[in-house]
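Participant: all I have is the shape, not the residue letters:
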């Protein structure tokens, strides 16, 4: 059985959502962030040296990294959630899976961290300008791409949506910029209507 080590308010929601969509039996072990530091508890280090989540246990192996977990679970249990490897859409699929943690995540995190630093009185120059420029470039590109689309690839739910949905939902909520990227906002609403997503959110909350 798949075992998911799940940290609240983390990338692990991707895997919880994916497991609910797949319908494969799994066990969930929940961890809570420290109320003061907002960091993962030390107990996660007993599972993986990085002490981060998501981590799954499968076939006697401990596996970290969201993208690797998503690709592995889909390949093993839900190949219908990926395009055929011989199709033209497969390269788009891989691009969007990796876009989530590469192009999209960094400018989002920089903007959030810069907000914290500014509130503490730190004078930001290069980083603030860089983060703003990169965020707008990346999210404008994605917003234009999603114009008229419900999902990222083949107009159906795929692993790319599990990966990218977490990033864009967090970014638009944290930065209050829904009006600047209406197609992304609509895309998020579509994902939130998925029954498997709603189940995952309820599981995390309880």
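Facilitator: Perfect, I can see it now. Being a predicted model, the structure only gives us computed values, none of them experimental.
Participant: hey, let's count contacts and neighbours off CA atoms from now on
Facilitator: Will do.
Participant: quick one, helices of the chain?
Facilitator: For the chain, helices defined by DSSP state H occupy the ranges 12-22, 66-77, 89-99, 105-119, 126-145, 159-175, 182-192, 195-205.
Participant: mean neighbour count and distance to residue 5 for those helices - can I get that in TSV?
Facilitator: Formatted as TSV, the helices of the chain follow (neighbours: other CA atoms under 10 Å; distance: least, CA to CA, whole Å):
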stretch	mean neighbour count	distance to residue 5
helix 12-22	22	8
helix 66-77	16	12
helix 89-99	17	21
helix 105-119	16	22
helix 126-145	16	30
helix 159-175	20	17
helix 182-192	18	23
helix 195-205	15	12
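Participant: distance to residue 56 added to these, as a markdown table?
Facilitator: Shown next, in a markdown table, are these (distance: least, CA to CA, whole Å):
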| stretch | distance to residue 56 |
| --- | --- |
| helix 12-22 | 9 |
| helix 66-77 | 8 |
| helix 89-99 | 19 |
| helix 105-119 | 22 |
| helix 126-145 | 30 |
| helix 159-175 | 16 |
| helix 182-192 | 23 |
| helix 195-205 | 16 |
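Participant: what about residue 27, how many residues nearby?
Facilitator: Residue 27 has 12 neighbours, counted by other CA atoms under 10 Å.
Participant: for it, which non-adjacent residue is spatially closest?
Facilitator: Once flanking residues are discounted, residue 27 sits nearest to residue 3: 4.7 Å by CA to CA, 6 or more residues apart in numbering.
Participant: pasting the second one now:
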């Protein structure tokens, strides 16, 4: 997370979210390549991890959830606490400061919450891509720009989207099952491209 943020801010790029997405994608590709090199030395491990690296909720139960539940709850609490400050920041740093918020601290709290939530979710289901990018825009269309309501709706809408994608992945290629991460990428990538082309991606 820190590497992605650092790469996105090189050469004074500031808080451009498009650069952040590109930096994250580049680092993800680099780390996936490193993982592939490590797995080449163990064919059995490669077979076992191949399906997980695409993302799946198959076989994930309460045992796996309980292992990361404290991290998920902590991330959710931090996200909800950061809601008022982030709403103020959407109006600009000067306005947020005038309302008594500290922009640097608010952003650090939000980044910590995101790192905890995304890390815990990935530990359970693998890298199910584009959910965290598409769901907030769908939630914004439903409840508007107030980040306090947006966070709550996103927390409910995200699992619903994953569940629908999982059901669809079991139906489109019957009798086989398409990996969940592939399904979310097929649906989410066009949405992200459309959002970027419409210039509606908010500043961080």
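Facilitator: Nice, thanks for sending it over. From a predicted model like this one, the values you see are computed outputs, not experimental measurements.
Participant: any chance you could compute the TM-score here?
Facilitator: For this chain pair, the superposition-based TM-score is 0.28 by TM-score structural alignment, normalised by the length of structure 2; 88 aligned residues with a CA RMSD of 4.9 Å.
Participant: related to what we said a few turns ago, what residues are up against the residue nearest to residue 27 of structure 1?
Facilitator: Counting by CA atoms under 8 Å, 6 or more residues apart in numbering, residue 3 of structure 1 touches 26, 27, 28, 29, 56, 57, 58.
Participant: mind doing that once more with 7 Å?
Facilitator: By CA atoms under 7 Å, 6 or more residues apart in numbering, the residues touching residue 3 of structure 1 are 26, 27, 28, 56, 57, 58.
Participant: any idea how far it is from residue 70 of structure 1?
Facilitator: According to CA to CA, to the nearest Å, residue 3 of structure 1 stands 14 Å off from residue 70 of structure 1.
Participant: next: residue 118 of structure 1.
Facilitator: For residue 118 of structure 1, the distance to residue 70 of structure 1 equals 35 Å [CA to CA].
Participant: now for the host helix or strand of residue 70 of structure 2, which elements pack on it?
Facilitator: Using DSSP states H and E, residue 70 of structure 2 falls within helix 62-89. Under the contact criterion of 3 or more CA pairs under 7 Å, 6 or more residues apart in numbering; DSSP states H and E, helix 62-89 of structure 2 touches helix 93-98, helix 103-125, helix 147-171.
Participant: packing partners for the shortest one?
Facilitator: The elements that helix 93-98 of structure 2 packs onto, with contact taken as 3+ CA pairs under 7 Å, 6+ apart, are helix 62-89, helix 103-125.
Participant: ok, and for that helix, which residues are buried?
Facilitator: For helix 93-98 of structure 2, the neighbour count (16 or more other CA atoms under 10 Å) marks 93, 96 as buried.
Participant: what do you get for stretch 35-55 of structure 2?
Facilitator: Judged by neighbour count using 16+ other CA under 10 Å, the buried positions of stretch 35-55 of structure 2 are 39, 46, 52, 53, 54, 55.
Participant: ok, now stretch 183-202 of structure 2?
Facilitator: For stretch 183-202 of structure 2, a neighbour-count test (16+ other CA under 10 Å) marks 183, 184, 188, 189, 191, 192 as buried.
Participant: so who does residue 20 of structure 2 touch?
Facilitator: The contact partners of residue 20 of structure 2, by CA under 7 Å, 6+ apart, come to 4, 5, 8.
Participant: quick one, what contacts the first one?
Facilitator: Right, residue 4 of structure 2. Per CA under 7 Å, 6+ apart, neighbours of residue 4 of structure 2: 20, 23, 24, 27.
Participant: thinking again about what came up before, now the helices and strands packed on helix 62-89 of structure 2 as a markdown table including distance to residue 86 of structure 2?
Facilitator: Formatted as a markdown table, the helices and strands packed on helix 62-89 of structure 2 follow (distance: least, CA to CA, whole Å):
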| stretch | distance to residue 86 of structure 2 |
| --- | --- |
| helix 93-98 | 8 |
| helix 103-125 | 7 |
| helix 147-171 | 7 |
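Participant: out of these, which gets nearest to residue 85 of structure 2?
Facilitator: helix 103-125 (6.0 Å; CA to CA).
Participant: show me how far the closest one is from its chain's centre.
Facilitator: On the basis of CA atoms, centre = their mean, to the nearest Å, helix 103-125 of structure 2 is displaced by 9 Å from the centre of the chain it belongs to.
Participant: next, count neighbours for the closest residue to residue 132 of structure 2 other than its chain neighbours.
Facilitator: Spatial nearest neighbour of residue 132 of structure 2, excluding adjacent residues (CA to CA, 6+ apart): residue 158 at 7.6 Å. Residues near residue 158 of structure 2, counting by other CA under 10 Å, number 17.
Participant: now do the one 5 residues further on
Facilitator: By the other CA under 10 Å criterion, the neighbourhood of residue 163 of structure 2 contains 14 residues.
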